[in-house]
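[1] compute the structure for the input listed below.
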Amino acid sequence: MSDFTPRHAIVTGSDSGIGAATALALADAGIDVAITYHSDKDGAEETAEAVRGRGARAIVAQFDATDFDSVPDAVNAGGGIGGTFLDLDLKTWRTDIALNLDGAFLALHTAARRMVQAGSGGRLIAVSSVHEHQPRVGSAPYVAAKHGLGGLIKTMALELGQYGITANAVAPGEIATPINDMSADDAERTHRPGIPLGRPGKPSEVADVIRFLASPSGSYVSGASWVVDGGMLQMGPQAGSHMESDAWRSAGEE
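    Predicted coordinates:
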């Protein structure tokens, strides 16, 4: 198990954004990829073609992280609804928790059991969020779910290490993806005063970290949460896309 080399990966939500970039990054590493989508079948098929173009095999399947009776052996999927704490109702709360925590648990649990049965080790990687580490106003259920996912990953690392399975989270900050109404090209032309690197991230920059964790090079990394946010967390929980001034950059200068 110490010589584990990944040959197959399942990347949920890989019809666009971080998921699509991850599928391509893994294909570049010679890994065959199962691509799942919720509603954008065309996007998933486009990702599959790009994976095949890199010499790897690809299959496509529909996946709804909240359809618990048909959760396949996937890794993670998520999204957020939002709303201030006082305005939340139980339905909204449960929908967000179900998508970001319950669905993640079931997918990770299914994958872990298959890995243990196979007896050759494995990598479990959850795409979390910087809000696993810091809260954000107006996102109580999403933040609670991501905090929970982070704790789940750490516990999994403790329990699954004996089987040669690592468990880690990748915690992106603001990334230029369709869910943020941006394309990858927008990252370089969008200025963000509240991010030390001054811009949103590219999906490929998150995918590169995931590829490392999935590779033999990540064999001794487990129970960690890898923040990929251009330094945003160091600015405090309300920075990022919400800060409107660069004045902080010259603080202390005369």
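[2] please make it C-alpha for all contacts and neighbour counts, starting now.
    Will do.
[3] and Val228, what does it touch?
    130, 170-173, 205-206 (C-alpha atoms under 8 Å, 6 or more residues apart in numbering).
[4] kindly recompute the last result at 7 Å.
    By C-alpha atoms under 7 Å, 6 or more residues apart in numbering, Val228 lies in contact with 171-173, 206.
[5] strands - which of these land there?
    Of those, the ones assigned to strands by DSSP state E are 171-172.
[6] state the pair within the contacts of Val228 that is farthest apart.
    Gly173 and Val206 (9.5 Å; C-alpha to C-alpha).
[7] now the other sequence, so there's something to compare against:
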Amino acid sequence: MAFPAPLPADTDRPRTAIVTGADSGIGRAVAVALAGGGLDVGITYHSDGQGAEDTAAEAREAGVTAVVRQLDLTELPGAAEVVDDLAGKLGGVDVLVNCAGTGSREPAVDMDFASWRQVLEVDLDGVFLCAQRAARRMIDAGRGGRIITITSVHEHVPRVGAAPYCAAKAGAGALTQVLALELAEHGITVNSVAPGEISTPMTGQTDADPREQDRPGIPLGRPGHAREVAAAVAFLATPAAGYITGASLVVDGGLMLMGAQAGTAFPDQSWRTP
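    Sure, this is the predicted structure:
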């Protein structure tokens, strides 16, 4: 028997979103995608102010409001106040997308504590504090909401040379599940999106066309495009995804499926070097 899907009420439609780290790459694609769906967007950046303004200009082409603020997640907890600032400017926050992040490329035994803590501050502490502030706003507004964190396939699987990054992303994934339980009574869903290799500045592929990048070890044979990640985020922000919470949506071209298959395919010990 087929059951017709209920039509969401207009009051369920999100109107405002805040996207951290939206000056380039996945964050920019997410902000533009949400703007294309009619959401006013708050955009944050760490150091590339012009990149953030470019994102805002592209978002405004969809006829929405876009507000830009600087956010340095190494200056916590105070830096997270930007969520309240942007929510005030936008008239609320229905969707928060935690996209700001950093990484590392160094063996754990060689890493100093300051480097370890910097990645944890940005990729985990920042996620917690921004989500906390957004959740409080959503609860007070009484309209439900969406909290979505961009993690990584390394939320689920390790990588040599990325100890703090993997620890932070795994932590963000567990935090997502806890928040999903705690916020469900308020109609707030909490999910993560876990990308594999995506052609962005963070992976050293600024302006690269993923269709022209050969990746034999990825089943789909190429990296992903930032817009493909943004499409997953945009879906989770809609009323159509209202029954999905505590999930990690992997967007990786099948990379994680390789597992033992890839492990038996290495011809030498090169994988041990970050």
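[8] after superposition, what's the TM-score here?
    Scored by TM-score structural alignment, normalised by the length of structure 1, the superposition of the two chains gives a TM-score of 0.91; 243 aligned residues with a C-alpha RMSD of 2.0 Å.
[9] quick one on the thing from earlier: filter the contacts of Val228 of structure 1 down to the buried ones, ChimeraX style.
    Here is the ChimeraX command that selects the buried residues among the contacts of Val228 of structure 1 (16 or more other C-alpha atoms under 10 Å):
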select :171,172,173,206
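[10] so which of the contacts of Val228 of structure 1 hold up in structure 2?
    For these, the subset whose aligned partners also touch in structure 2 (both residues aligned by TM-score structural alignment, their matches' C-alpha atoms under 7 Å) is 171-173, 206.
[11] can I get these in JSON lines including distance to Pro237 of structure 1?
    Output for these, formatted as JSON lines (distance: C-alpha to C-alpha, whole Å):
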{"residue": "Ala171", "distance to Pro237 of structure 1": "14"}
{"residue": "Pro172", "distance to Pro237 of structure 1": "14"}
{"residue": "Gly173", "distance to Pro237 of structure 1": "11"}
{"residue": "Val206", "distance to Pro237 of structure 1": "20"}
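[12] now flag whichever of those residues is closest to Arg54 of structure 1.
    Nearest to Arg54 of structure 1 out of these is Val206 (C-alpha to C-alpha; 19.2 Å).
[13] identify the residue of structure 2 aligned to that closest one.
    By TM-score structural alignment, Val206 of structure 1 lines up with Val229 in structure 2.
[14] mind checking how far its match is from Val122 of structure 2?
    Computed as C-alpha to C-alpha, to the nearest Å, the Val229 of structure 2 to Val122 of structure 2 distance reads 20 Å.
[15] repeat for Gly173 of structure 2
    If you go by C-alpha to C-alpha, the gap between Gly173 of structure 2 and Val122 of structure 2 works out to 15 Å.
[16] which of the two has more neighbours?
    Neighbours were counted for Gly173 of structure 2 and for Val122 using other C-alpha atoms under 10 Å; Gly173 has more, 26 against 22.
[17] which parts of the stretch 151-254 of structure 1 are strands?
    According to DSSP state E, counting those that start in this stretch, the stretch 151-254 of structure 1 carries its strands in the segments 165-172, 225-228.
[18] average distance between the last one and structure 2?
    Taking mean C-alpha distance after the TM-score superposition for structure 1, the mean distance separating strand 225-228 of structure 1 from the aligned residues in structure 2 is 0.3 Å.
[19] which part of structure 2 matches stretch 45-58 of structure 1?
    With TM-score structural alignment as the criterion, stretch 45-58 of structure 1 aligns to 53-66.
[20] next, the distance between the ends of that stretch.
    One end of stretch 53-66 of structure 2 sits 9 Å from the other (C-alpha to C-alpha).
[21] repeat for stretch 95-111 of structure 1
    Using C-alpha to C-alpha, the two ends of stretch 95-111 of structure 1 sit 23 Å apart.
[22] residue contacts, the residue nearest the centre of structure 2?
    For structure 2, Ile150 is the residue whose C-alpha lies nearest the centre (C-alpha atoms, centre = their mean; 2.1 Å). When contacts are counted by C-alpha under 7 Å, 6+ apart, Ile150 of structure 2 touches 98-99, 192-194.
[23] how close does the match of Val206 of structure 1 sit to Arg69 of structure 2?
    Taking C-alpha to C-alpha, one finds Val229 of structure 2 at 23 Å from Arg69 of structure 2.
[24] now swap in Leu181 of structure 2 and tell me
    Taking C-alpha to C-alpha, one finds Leu181 of structure 2 at 30 Å from Arg69 of structure 2.
[25] any chance of the strands of the stretch 151-254 of structure 1 in TSV, with distance to Met243 of structure 1 too?
    Written out in TSV, the entries for the strands of the stretch 151-254 of structure 1 read as follows (distance: least, C-alpha to C-alpha, whole Å):
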stretch	distance to Met243 of structure 1
strand 165-172	18
strand 225-228	19
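[26] wait, which of those is closest to Thr47 of structure 1?
    The nearest among those, by C-alpha to C-alpha, is strand 165-172 at 20.8 Å.
[27] tell me how many other residues surround Gly101 of structure 2.
    24.
[28] what's the answer for Ala167 of structure 2, then?
    Neighbours of Ala167 of structure 2 (other C-alpha under 10 Å): 20.
[29] that one matches what in structure 1?
    Match for Ala167 of structure 2 (TM-score structural alignment): Ala144.
[30] isn't Val116 of structure 1 right up against Tyr163?
    Yes - here Val116 of structure 1 reaches Tyr163: they are 6.3 Å apart, a contact under C-alpha atoms under 7 Å.
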